[in-house]
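A.B. asks: Got a predicted structure plus its sequence, pasted below:
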Amino acid sequence: MDGCFVRNSTAPLKKVLMCPPIYAYLKKNVSGDDGVEIDDELCIKEHDELVDAYRSNGVEVVLMTPDQKLHDQVFARDFGACIKEGYILGNFRMHDRKGETKSYQEKMDELGIPCVAKCSNGHFEGGDFWMLDDKTMAIGILERTDETGIDEIRGQVGRYGYEIIPVRSSEKCLHLDMCFNIVAEKLAVICSEVLPRDFLNILKDRNFKLIEVDRKYLLECHCNLQALGNEKVVSFKDNREVNSAIRSYGIEVIETHTSEMFKHGGGIHCMTFPLSRG
């Protein structure tokens, strides 16, 4: 691959990187009883359905070879972020995810996508990353990304003319994509009550239309969708109110079954790493 990789969050999605949930599992709490049963075969079936949804809509899907030691590898989004010039390599906060970095870095080398920035001292995960437009990045500071990581990235991508807007939230969401998602040009699904006023004002100034999601639905991934561009978005079947609201703007909603995968703690956006969009 060469040339422009990912121009923004809503241009036509052409190619993505994903990882089948072969070795995903739910971590036990201290007592050894998590109270949740997961159907592994159903998770794999749901992931296959999501892959098929992409492919049937003209998106090329590259699949990782799962590593049995990397139980969160299915959430391909988080190892970094792709921009027009190449990719930003993140730095996981949680020790049990750090092994994913090398695995994904090797895959990006294989695909010929250059690393144009690297987070080493601070922390940065791709679920916190959004392009508001071709030159403006919004990066969440929730549970996994920190100011040091953002400063590192800013120092390296500034030469390309990018502006970075940090977005803070005290909400118990791992990443920004659990409470904010750009689903089409100037259209976002959002839980405004957990995001800062200054960020909401930025969206207003940029003429974003907002589809509100109640706070109680955040951990059920009601914001965690994937824009395909071309007035299409991938969502899940039980996200009825959001899907209906998106359709009211003339956007086609492609619905998949992902409720079992949600038990692992992430959604459609978390499982999808864009490689080419433009």
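C.D. replies: Noted; the coordinates are in hand.

A.B. asks: make it CA atoms for all contacts and neighbour counts henceforth
C.D. replies: Noted.

A.B. asks: Next, the buried residues of the lengthiest helix in the chain.
C.D. replies: Across the chain, the helix with the greatest residue count (assigned by DSSP state H) is helix 40-56. Taking 16 or more other C-alpha atoms under 10 Å as the neighbour-count basis, helix 40-56 is seen to contain the buried residues Asp40, Cys43, Ile44, Lys45, Glu46, His47, Glu49, Leu50, Val51, Asp52, Ala53, Tyr54.

A.B. asks: would you list those residues in JSON lines and tack on distance to Arg77?
C.D. replies: Rendered in JSON lines, the data for those read as follows (distance: C-alpha to C-alpha, whole Å):
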{"residue": "Asp40", "distance to Arg77": "21"}
{"residue": "Cys43", "distance to Arg77": "18"}
{"residue": "Ile44", "distance to Arg77": "18"}
{"residue": "Lys45", "distance to Arg77": "20"}
{"residue": "Glu46", "distance to Arg77": "17"}
{"residue": "His47", "distance to Arg77": "14"}
{"residue": "Glu49", "distance to Arg77": "18"}
{"residue": "Leu50", "distance to Arg77": "15"}
{"residue": "Val51", "distance to Arg77": "15"}
{"residue": "Asp52", "distance to Arg77": "18"}
{"residue": "Ala53", "distance to Arg77": "18"}
{"residue": "Tyr54", "distance to Arg77": "15"}
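
A.B. asks: take the one below as the second:
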Amino acid sequence: MYPIHVDSEIGRLQTVMLHRPGKEVENLTPDSLSKLLFDDIPYLPAIQKEHDYFANTLRNRGIEVLYLDTLMVESLSDKEKRETFVDQLLSESKQMVNGSSQLLKEYLLSFDTKQMVSEVISGVLKKDLPEQAKKHLYEIMADHHPFYLDPMPNLYFTRDPAAAIGNGISLNKMREPARRRESLFMQFILNYHPRFSQYSIPLWINRDYPFPIEGGDELVLSDKVLAIGVSERTSARAVEKIAVNLFKSNSTIEKVVAVEIPKCRAFMHLDTVFTMIDHDQFTIHPEILDKDGNMNIFILEKGEDDEPVSITRRDNLADTLKEVLELPEINLIPCGGGDEIASAREQWNDGSNTLAIAPGVVVTYERNYVSNQIMRENGIEVIEVLSSELVRGRGGPRCMSMPLKRDLISKN
């Protein structure tokens, strides 16, 4: 019954954590889009319908679906835990000045646990506070921003705040201030939810580490190999830190493959340009390679003597994958078939961001029909889900899911 086990990207998915978009999405405004990392404002009823379709697609394949907000409510089972959570949330939200934290604390704790969690996620508007508190807060925070606590619209991308690796968790410090509070939820779930708290779950990296890492950059290629993107959102220092922690623990990981990708929003995480879909098949966006088909790749292994890690360099992705996975051949399937227009369009719409639910079985957005057809031609079962509103957040099926348990790949 141990609650965490992920030793591959493709083992049959047993349990996954999702977050259904809520009022936090409606609390986006044109003025806040850049700050909150959105390009557009999704239509809430439609995005919820699409997310429900996604969740039911997983359930129909026998996958247990857990919801982050439900787990969080179940974790805050008494007054002391609720107060601890609110105190830490307000501290990390920079609300510990001029008495504002006490007023916000009283406001949040006036709700039952379910409503309190909902308020935290959707954001606390100035106009929602009691008149007496509102008057005081306006005096000490006289600006035109409508929120005391910003909404958390990126929370439906549950992949990023934490990642299961083997029998442990990477609890991540996220790069953008708008998302840093998100991993606080997973911290409390691990510490206090009865499903997790009874076990000593290893933390491969903790959210107090000063350099960022995000789950979209973490791909468990096998029980021995972890790939991590060095990207816009994940630093090389964090990659080395997690490698050191894995090597000195009882983890089975023997190699960490650091893959440098262009640091831009379109290529936000490694899984937006590269995912594993079968034992020897992968999706890839061709533009992550240079004109000669190469890129910067580094293999980190346990060091000798006083060196915590040894680092060797590679430049060919296909050759590196064959080497670390001990495969005679691999197949890189280009997003959009490599066509200049289709490839760029479908990568922007998360055509490379597939969620494998079993070897050779993936969930994708239906809009990426060129990529989906090419995968089918390569023997992959492609399950399409709705995406017109979900895609506005710039994330696909892998981004929206945090696998907690997969079958051992040897059982498939």
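C.D. replies: In hand now; what should we look at? Worth saying up front: this structure is predicted, and the values here are computed from it rather than measured.

A.B. asks: Could you list every helix and strand in contact with the longest helix of the first structure?
C.D. replies: strand 60-63, strand 252-256, helix 259-262 (3 or more C-alpha pairs under 8 Å, 6 or more residues apart in numbering; DSSP states H and E).

A.B. asks: what's the mean deviation for the helix or strand following the last one versus the second structure?
C.D. replies: Of the helices and strands lying after helix 259-262 of the first structure in sequence (DSSP states H and E), the nearest is strand 273-277. After superposition onto the second structure, the average distance of strand 273-277 of the first structure to its aligned residues comes to 0.3 Å, using mean C-alpha distance after the TM-score superposition for the first structure.

A.B. asks: In the second structure, which residues correspond to strand 273-277 of the first structure?
C.D. replies: Here strand 273-277 of the first structure aligns to the second structure at residues 402-406, judged by TM-score structural alignment.

A.B. asks: in the first structure, which spans are helices?
C.D. replies: Ranges of helices in the first structure, per DSSP H, are 40-56, 99-111, 147-157, 197-205, 240-247, 259-262.

A.B. asks: Please identify the deepest-packed of those.
C.D. replies: Ranked by mean neighbour count, the helices of the first structure are led by helix 259-262 with a mean of 20 (mean count of other C-alpha atoms under 10 Å).

A.B. asks: equivalent range in the second structure for the longest helix of the first structure?
C.D. replies: Across the second structure, the stretch matching helix 40-56 of the first structure (TM-score structural alignment) is residues 44-60.

A.B. asks: And the contacts of that stretch?
C.D. replies: Stretch 44-60 of the second structure has contacts (C-alpha atoms under 8 Å, 6 or more residues apart in numbering) with 18, 20-23, 25-26, 64-65, 385-390.

A.B. asks: and Phe157 of the second structure, what pairs with it in the first structure?
C.D. replies: Taking TM-score structural alignment for the superposition, Phe157 of the second structure sits opposite Phe75 in the first structure.

A.B. asks: Quick check: that match touching His264?
C.D. replies: No. When contacts are counted by C-alpha atoms under 8 Å, Phe75 of the first structure is not listed as touching His264 (9.5 Å).

A.B. asks: more neighbours, those two?
C.D. replies: It is Phe75, of Phe75 of the first structure and His264, that has more neighbours when counted by other C-alpha atoms under 10 Å, with 26 against 20.
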